[in-house]
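>>> Have a look at this fold, sequence not included:
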């Protein structure tokens, strides 16, 4: 039985972390021994990982204060576990797994970028890791991100685009929902999600002839951003139309109970929430960031608008609300066909296995 270790800054609810959990569950089912090494204390997913047979360990590092002892602990962990492959998710974990190869001689090291973090210094460091063969390949989850990495100087042959692994969710081809048009937005309350964009769009929607309601489901990891979102709801007078639900474990049910899904982000990789909405059959409106344009063709499988443009977002949302049910179902049907083709589970897992073998 081969062993793989996924390293992540902080294991818990989040896009990259969700992918590690789903990949780990699938790899365990295929006979792999899967470990997750969280640099900081994990903040979630422990029950799910344990149920799947995934072993979660932590270096218990202090945020922003790495020490030599932390690296020694990581080195001791790798020498004890003896993985065939080390996979880093996001910058700090990428740096760690690459340095571990230098000292522990791990056969296969993969680094992964999941979003639009184009900090020049970080890109230079990761480009150097590949150049020095401290990492074998770099995995990203969209063609747009891959193109930008090549433009930044990363060798194209070392980049592999692997879409996100979707969850098993029920597809509803039609739904009969009465009352106001229900919107659902899913994503942790973070600056990159740009909920201010959505709230300003909601304010513009007050002139719409169609009654609506918006629910936002996502964990509060950034206290300052939480205050900004809650304050803006009050300033714009949206208390009756917008509800912030916090972290939820029933996203599938929320999708099925909604007429439309909206994503207002300014930065993304390939959003899990967008994939989930398309699988569930919920018509989508989203900003053109990261890999969203690889899933959504404007007017064919959803509505795609420029980022940080509340007027465009409001116009697209209003357009979706004015479509009749048959037209929305046609959009959702084409979206479902697209997402199941791009993110076909066996193909995604097979690609990952080929990379880590």
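Received, thanks. Just so we're clear, the structure is a prediction, and the values are computed from it rather than from any experiment.
>>> okay, CA-based contacts and neighbour counts for the rest of this
Will do.
>>> number of nearby residues for the closest residue to residue 52 other than its chain neighbours?
The shortest distance from residue 52 to any non-neighbouring residue, by C-alpha to C-alpha, 6 or more residues apart in numbering, is to residue 25 (5.7 Å). Residue 25: 20 surrounding residues under other C-alpha atoms under 10 Å.
>>> list the buried ones in the longest helix belonging to the chain?
Looking across the chain with DSSP state H, the single longest helix is helix 325-342. Neighbour counts over helix 325-342 (16 or more other C-alpha atoms under 10 Å) mark 328, 329, 330, 331, 332, 333, 334, 335, 336, 338, 339, 342 as buried.
>>> The helix or strand residue 138 falls within - contacts with which helices or strands?
Secondary structure from DSSP states H and E places residue 138 in strand 137-140. If you count contacts as 3 or more C-alpha pairs under 8 Å, 6 or more residues apart in numbering; DSSP states H and E, strand 137-140 packs onto strand 108-113, strand 159-161.
>>> Buried by neighbour count: which residues of the shortest one qualify?
For strand 159-161, the buried set under the neighbour-count rule, 16+ other C-alpha under 10 Å, comprises 159, 160, 161.
>>> about what we covered before: contact partners of the longest helix of the chain?
Here helix 325-342 makes contact (C-alpha atoms under 8 Å, 6 or more residues apart in numbering) with 163, 173-174, 275, 278-284, 295-296, 299-302, 320.
>>> Next step: those restricted to strands.
Mapping the contacts of helix 325-342 onto strands (DSSP state E) picks out residue 284.
>>> Just the buried residues from the contacts of helix 325-342, in ChimeraX please.
Selecting only the buried entries of these in ChimeraX, with 16+ other C-alpha under 10 Å as the criterion:
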select :163,174,275,278,279,280,281,282,283,284,295,296,301,302,320
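>>> In helices only, show me the contacts of helix 325-342.
Reading helices off these with DSSP H, I get 275, 278, 279, 280, 295, 320.
>>> would you list those in JSON lines and tack on distance to residue 133?
Formatted as JSON lines, the ones in helices among the contacts of helix 325-342 follow (distance: C-alpha to C-alpha, whole Å):
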{"residue": "275", "distance to residue 133": "33"}
{"residue": "278", "distance to residue 133": "38"}
{"residue": "279", "distance to residue 133": "38"}
{"residue": "280", "distance to residue 133": "41"}
{"residue": "295", "distance to residue 133": "33"}
{"residue": "320", "distance to residue 133": "49"}
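>>> here comes the other one, which I'd like you to weigh against the first:
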């Protein structure tokens, strides 16, 4: 912390990835620009079409990450188990953690029986192939500084693919989400909260889910392309001289 304060005093020009950092350095009268993750090809002109297959009523969730202390999926897993008690209404693909980790987390041996599929670590192209088939991604975090100061590239990449996210409302990456329009927000990561949110989403028609997915692509095109920030960035650079 002391090292950060020392560096902060010497900083004059800042590219801030999040609104939290932008506001922090703007208060210090820094020359500052808010620049989220930028991708060369966003959405790629894609349009998601409604799924009319026999399993179209099953909600497909995906998580790609390391299941570290900053990501919380244990309560989500338990909420899914409750909902899938009598029939599989939700499938959840988990990429990154080993199957043994997931089994230990929720205390069951047969994950597939409750709609949970743990793939372990996969190459990026295989990860993308699974993510783009999902209805929703998940980004569940605690209301702490790390969640406010950073922006999840996993969230941005998923949105580019037309996969909106269920996010905890903490004032970080979730600020890109308009609840029920291009994703979903939850107040906390408790089982009851997540279960209610999932049950509400399950009430939506396949057409409504498809609309939200396409809204996610529109948001990605608006927020994560270089063209949007070109003029601002040139202005930022001119003030750096």
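Cool, the structure landed. Remember, it's a predicted structure, so these values are computed and weren't measured experimentally.
>>> TM-score of the superposition?
After superposition, the two chains reach a TM-score (TM-score structural alignment, normalised by the length of structure 2) of 0.76; 225 aligned residues with a C-alpha RMSD of 3.2 Å.
>>> re the thing from before, would you list the buried residues of strand 159-161 of structure 1 in JSON lines and tack on distance to residue 206 of structure 1?
As requested, these are arranged in JSON lines below (distance: C-alpha to C-alpha, whole Å):
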{"residue": "159", "distance to residue 206 of structure 1": "45"}
{"residue": "160", "distance to residue 206 of structure 1": "44"}
{"residue": "161", "distance to residue 206 of structure 1": "41"}
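>>> these two touch, right, residue 111 of structure 1 and residue 96?
No: with contacts counted by C-alpha atoms under 8 Å, residue 111 of structure 1 stays clear of residue 96, the gap being 9.8 Å.
>>> Who has more neighbours out of those two?
Per other C-alpha under 10 Å, whichever of residue 111 of structure 1 and residue 96 has more neighbours is residue 111, with 29 against 21.
>>> Need the counterpart of the more buried one in structure 2.
When structure 2 is aligned by TM-score structural alignment, residue 111 of structure 1 is left unaligned.
>>> OK, contacts around residue 111 of structure 1?
Contacts of residue 111 of structure 1 by C-alpha under 8 Å, 6+ apart are 87, 88, 89, 90, 94, 97, 98, 135, 136, 137, 138, 139.
>>> Count the neighbours of the last one for me.
Okay, so that is residue 139 of structure 1. Neighbour tally, residue 139 of structure 1, other C-alpha under 10 Å: 22.
>>> Name the nearest residue to the aligned residue in structure 2 for it, ignoring sequence neighbours.
Using TM-score structural alignment, the equivalent of residue 139 of structure 1 in structure 2 is residue 15. Nearest non-adjacent residue to residue 15 of structure 2, counting by C-alpha to C-alpha, 6+ apart: residue 33, 5.2 Å away.
>>> Let me know the helix or strand that residue 4 of structure 2 is in.
Residue 4 of structure 2 belongs to helix 2-10, assigned by DSSP H and E.
>>> likewise residue 75 of structure 2?
In this structure, residue 75 of structure 2 sits in helix 74-83 according to DSSP H and E.
>>> now do residue 182 of structure 1
strand 181-186.
>>> what's the mean distance for that strand versus structure 2?
Overlaying structure 2 shows strand 181-186 of structure 1 at a mean distance of 1.6 Å from the equivalent residues (mean C-alpha distance after the TM-score superposition for structure 1).
>>> okay but residue 205 of structure 1 is in contact with residue 318, surely?
Yes: Residue 205 of structure 1 is in contact with residue 318 according to C-alpha under 8 Å; the separation is 7.0 Å.
>>> What does residue 25 of structure 1 correspond to in structure 2?
By TM-score structural alignment, residue 25 of structure 1 lines up with nothing in structure 2.
>>> what does residue 328 of structure 1 give?
Match for residue 328 of structure 1 (TM-score structural alignment): residue 209.
>>> quick one: that match from residue 222 of structure 2, how far?
Distance, residue 209 of structure 2 to residue 222 of structure 2, using C-alpha to C-alpha, to the nearest Å: 20 Å.
>>> same question, residue 69 of structure 2
Going from residue 69 of structure 2 to residue 222 of structure 2 by C-alpha to C-alpha gives 31 Å.
>>> I'd say residue 173 of structure 2 and residue 148 touch.
Yes: the pair residue 173 of structure 2 / residue 148 is scored as a contact, 7.2 Å apart, by C-alpha under 8 Å.
>>> Overlap in contacts, those two.
Shared contacts of residue 173 of structure 2 and residue 148, counting by C-alpha under 8 Å, 6+ apart, come down to residue 18.
>>> More neighbours: which of these two?
Under the neighbour definition other C-alpha under 10 Å, residue 173 of structure 2 and residue 148 were set side by side, and residue 173 has more, 25 against 21.
>>> Contact partners for residue 293 of structure 1?
By C-alpha under 8 Å, 6+ apart, residue 293 of structure 1 lies in contact with residue 304.
>>> So what does it match up with in structure 2?
In structure 2, residue 293 of structure 1 lands on residue 174 (TM-score structural alignment).
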